[in-house]
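Peer 1: Predicted model, plus sequence, below.
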Amino acid sequence: MNCSEVQELLSAYYDGELADDQRDRVSAHIGTCTKCAGELTGFEKLSRMASVLSEPVPTQQIWSQINQKLDEQSICENPILKPVHNDHRLSFSVPKLFVLAATILTAVGISWFTYQSWFTHGNHDHFTVEFGHYLDEFVRDPDVAQQILLEKYENKLIDPNRAVEQVGYRPSVANGLPAEYTLESTHVIKMPCCTCVQSICKRNDGSKLAIFEHDDKETKEWFGDRPNISVYCKDKQCCLVELDKQIAASWKQGSRHITLIGVQDVAEVNEIISWLNEKKQPVLN
C-alpha cells in the first residue's frame, strides 16, 4: 500500500473498523513509513486531549433543534446517514429513531469524535503550503513565523479598537484578554481565504499565542491534511488540529470564527472560550 491509500484508511484503522487483512496491510505500512506513523500519532494525541473534556448537558435549544430535525420532511421521507470518515466506504438508510440518537450524540458531544484529513484543491493548494510553513515555524519560533506571514500577505498594523474601520467589526481582543495574557500586536491580514484580524498574545511565561478572527466558515485550507478532531469545548463545536508539540483550535463565535495557533492544551481552549462567552461581545457589521 502507498501513503495515499494508507492515509485514507487511518481514521478507520484507528477506530478498529478495518477488516483483518486490510488492517494488517495498513499496520505493516505504518511500521516502515515515518510519515504515516506520524499521522497516526497525531490522531492518538488528539484523542488523549479530547478525553479530558467534560460532557455538556443538552440545553433547551438543543432539544428544540432535535425536534425541528425530526419534523423535517427530508428526514421522514429519505433518511440517509452519511459516514463521518473520508473514505466513503458506505452509505445507508436509517430509521427515524436512529436519527434522533445520532442528533443527540452530536449535540452533546458524547463519545463521537470525527477524525478527518482535509484536502484542498485549486488555487488554495498554494495557500495551504504557505500557511503550513507558518504553522511549522510557529512551534519553533513565533516571531520568525510572524515575519513569514507578514512578508507573504498584505497587512496593516492596527489598534484593535479601530479595527471596525478596516474589517467592519470590533475584534475579540478589543475587550481585553484573560489575566495571564498581554496583547503584543494586532494586524489586519489579507489572505487568499479571507481578510482576518490577527492578534499576537504573550503568556506570563513569555510564550506566544496567535488569535485569528475571520468571517470565512471553514479553515480547511489553513491546515491541509494535518490530523484533526472535532469535539465540544465548553459549548462550542471545536476543531482541534495537531501541530507537533502544540495544537490549533477553531470554532464559531457569534457570527464569526476564532482560530488559535500555538495552543498548549485543551484546557487553554476551554479557558479562552469561557472568557469570550463571559464578554458576550456585540456584533458590529
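Peer 2: Here it is on my side, so go on.
Peer 1: C-alpha only now, for contacts and for neighbours.
Peer 2: OK.
Peer 1: ok, which stretches of this protein are helices?
Peer 2: Using DSSP state H, the helices of the chain run over 3-14, 20-32, 34-50, 60-71, 73-77, 96-108, 124-140, 142-152, 164-167, 220-223, 266-279.
Peer 1: Helix 34-50 and the last one, what's the angle between them?
Peer 2: Looking back up the chat, that one is helix 266-279. Interaxial angle, helix 266-279 versus helix 34-50 (axes from the mean of the first three to the mean of the last three C-alpha atoms, to 10 degrees): 50 degrees.
Peer 1: structure B:
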Amino acid sequence: MNCSEVQELLSAYYDGELADDQKSHVSAHINSCSKCAKELAGFEKLSRMSSDFSEHVPTQQIWNQINQQLDQQSICEDPGTKPVDNDRRFSFSVPRSFVLAATILVAAGIGWFTYQSWFAHGKHDHFTAEFGHYLDEFPRDPDTAQQILLAKYKNQLVDPNQASEHIGYQPSVAKGLPAEYTLESTHIIKMPCCTCVQSICKRSDGSTLAVFEHDDDEITEWFGDRPSITASCKDKQCCLVEMDEQIAASWKHGSRHITLIGARDLDEVNKLVAWLN
C-alpha cells in the first residue's frame, strides 16, 4: 500500500473498523513509514484532547447532520460554514473516503466538534514546512522558535498602536490584554501567505504565547496536514491543532484571521477569543 491509500484508511484503522487483511497491510505500512506513523499519532493526540468528554448515543438528527457535512467543504477551510446549534452534542466529520467515527463526544459549553485530518497541500507548501518548524520548536523553546521565524522572513518591530500606519488596521492586542498577560513585543512579518502582525505575550508565570493577526483567506497552509479539531469557542468557529501538550487555534475576525500559538487548554483559548474579539 502507498501513503495515499494508507492515509485514507487511517481513521477507520484508528477506530478498529478495518477488516483483518486491510488492518494488517496498514499496520505494516505504518511500521515502515514515519510520515504515516506521524499522521496516526495525530489521531491519538486528538483523542487524548477529547479524553475528558463522555460518550453519548447519537440521535437520528445528529447522524443526518453528519451525512450533510460529508458533502461540504471542510469547515476549517471555510469558516463561513456554521455548525448546528446544540450546546452539548458533537460530531465527527471526515472525507467520504473515510469511515464515519462511531462515537459522539460531549462537553459543556464547547459546541459541535469536527474531527478531521488535512492531507491536501496548497500553493504555499514551502511556507507550511517553515511554519511547521516554528510550531514544532515553540513548545520546547519559544525564544528559539521566534528567532527561527524572524530569521526566515522580513520583519519590523513596531508599537502595536502605530501598526496601522504599516498594515492599515490596528491589531487586536493594541486594546490591551487580560490582567494575567503582558505584551512583550509586536512585529510586522512579511510571509508568503500574507503580511501579518505577530505579538509575543507573557503570562504571569513567565511562559510565552504568540498571537498572529493576518488577512489571508485560508488558514490551511498555516497548519499543513496536522490533524485538527474545529470547535465553537465563544461564538467563534476555531480550528484547533495540538502541538506537544499545547494548542494552536485560529479563528475568523472580521475580514482577517487571528491565530494563537501556545495556548495551554481550551479554557485559555475561549478566554482569549472573547477578549480579542
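Peer 2: Perfect, thanks for sending it. Computed from a prediction, not measured in an experiment: that's the story for all the values here.
Peer 1: still on that earlier bit, could you export the helices of the first structure as a markdown table, including distance to Val188 of the first structure?
Peer 2: Output for the helices of the first structure, formatted as a markdown table (distance: least, C-alpha to C-alpha, whole Å):
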| stretch | distance to Val188 of the first structure |
| --- | --- |
| helix 3-14 | 35 |
| helix 20-32 | 42 |
| helix 34-50 | 30 |
| helix 60-71 | 35 |
| helix 73-77 | 42 |
| helix 96-108 | 34 |
| helix 124-140 | 16 |
| helix 142-152 | 10 |
| helix 164-167 | 8 |
| helix 220-223 | 17 |
| helix 266-279 | 20 |
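Peer 1: Could you single out the most deeply buried of the ones you listed?
Peer 2: helix 220-223 (a mean of 21; mean count of other C-alpha atoms under 10 Å).
Peer 1: mean shift between that one and the second structure?
Peer 2: Superposed on the second structure, helix 220-223 of the first structure shows a mean distance to its aligned partners of 1.4 Å (mean C-alpha distance after the TM-score superposition for the first structure).
Peer 1: Give me the helices and strands touching that helix, please.
Peer 2: helix 124-140 (3 or more C-alpha pairs under 8 Å, 6 or more residues apart in numbering; DSSP states H and E).
Peer 1: What helices and strands are in contact with the helix it packs on?
Peer 2: helix 142-152, helix 220-223, strand 236-243, strand 256-263.
Peer 1: which ones are touching Tyr181 of the first structure?
Peer 2: Counting by C-alpha atoms under 8 Å, 6 or more residues apart in numbering, Tyr181 of the first structure makes contact with 201-204.
Peer 1: need these in TSV with neighbour count and distance to Ser11 of the first structure, can you?
Peer 2: As requested, the contacts of Tyr181 of the first structure are arranged in TSV below (neighbours: other C-alpha atoms under 10 Å; distance: C-alpha to C-alpha, whole Å):
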residue	neighbour count	distance to Ser11 of the first structure
Cys201	21	34
Lys202	17	35
Arg203	14	34
Asn204	11	37
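Peer 1: Ser232 is in contact with Val269 of the second structure, correct?
Peer 2: No. The criterion here is C-alpha atoms under 8 Å, and Val269 of the second structure misses it with Ser232 at 10.7 Å.
Peer 1: picking up where we left off before, ok, which of the helices and strands packed on helix 124-140 of the first structure comes nearest Val99 of the first structure?
Peer 2: Taking C-alpha to C-alpha, strand 236-243 is the member of these nearest to Val99 of the first structure, at 19.1 Å.
Peer 1: And for Trp251 of the second structure, nearest residue in space, chain neighbours not counted?
Peer 2: Excluding its sequence neighbours, the residue lying closest to Trp251 of the second structure (C-alpha to C-alpha, 6 or more residues apart in numbering) is Cys238, at 4.6 Å.
Peer 1: That neighbour - how many residues pack around it?
Peer 2: With neighbours defined by other C-alpha atoms under 10 Å, the count for Cys238 of the second structure comes to 27.
Peer 1: before we move on, what about Tyr115 of the first structure?
Peer 2: Neighbours around Tyr115 of the first structure, by other C-alpha under 10 Å: 23.
Peer 1: Next up, the contacts around it.
Peer 2: Neighbours of Tyr115 of the first structure in contact, by C-alpha under 8 Å, 6+ apart: 11, 43, 84-85, 227-230.
Peer 1: Name the nearest residue to Thr120 of the first structure, ignoring sequence neighbours.
Peer 2: Glu221 (6.0 Å).
Peer 1: okay, the helices and strands packed on helix 124-140 of the first structure in JSON lines with distance to Gln7 of the first structure next?
Peer 2: Shown next, in JSON lines, are these (distance: least, C-alpha to C-alpha, whole Å):
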{"stretch": "helix 142-152", "distance to Gln7 of the first structure": "28"}
{"stretch": "helix 220-223", "distance to Gln7 of the first structure": "16"}
{"stretch": "strand 236-243", "distance to Gln7 of the first structure": "15"}
{"stretch": "strand 256-263", "distance to Gln7 of the first structure": "24"}
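Peer 1: Could you work out which of these reaches nearest to His121 of the first structure?
Peer 2: helix 220-223 (8.7 Å).
Peer 1: Tell me how far the closest one lies from the chain's centre.
Peer 2: Remark: helix 220-223 of the first structure is offset 9 Å from the chain centroid, using C-alpha atoms, centre = their mean, to the nearest Å.
Peer 1: wait, which of the helices of the first structure is closest to Val197 of the first structure?
Peer 2: It is, among the helices of the first structure and with distance given as C-alpha to C-alpha, helix 164-167, at 7.9 Å.
Peer 1: Quick one: residues contacting the closest residue to Gln7 of the first structure other than its chain neighbours.
Peer 2: Nearest residue to Gln7 of the first structure, sequence neighbours excluded (C-alpha to C-alpha, 6+ apart): Cys36, at 6.7 Å. The neighbours of Cys36 of the first structure, taking C-alpha under 8 Å, 6+ apart as the test, are 3, 6-7, 29-30.
Peer 1: gap between the nearest residue to Ile148 of the second structure once chain neighbours are set aside and Arg96 of the second structure?
Peer 2: With sequence-adjacent residues excluded and distances taken as C-alpha to C-alpha, 6+ apart, Ile148 of the second structure is closest to Tyr134, at 6.9 Å. Computed with C-alpha to C-alpha, to the nearest Å, the distance linking Tyr134 of the second structure and Arg96 of the second structure is 32 Å.
Peer 1: count of residues packed around the closest residue to Ser199 of the second structure other than its chain neighbours?
Peer 2: Excluding the flanking residues, the one nearest Ser199 of the second structure by C-alpha to C-alpha, 6+ apart is Thr186, at 4.3 Å. Per other C-alpha under 10 Å, the neighbour tally for Thr186 of the second structure reads 24.
Peer 1: quick one, what contacts Thr186 of the second structure?
Peer 2: Thr186 of the second structure touches 157-160, 197-200, counting by C-alpha under 8 Å, 6+ apart.
Peer 1: Many thanks, have a good one.
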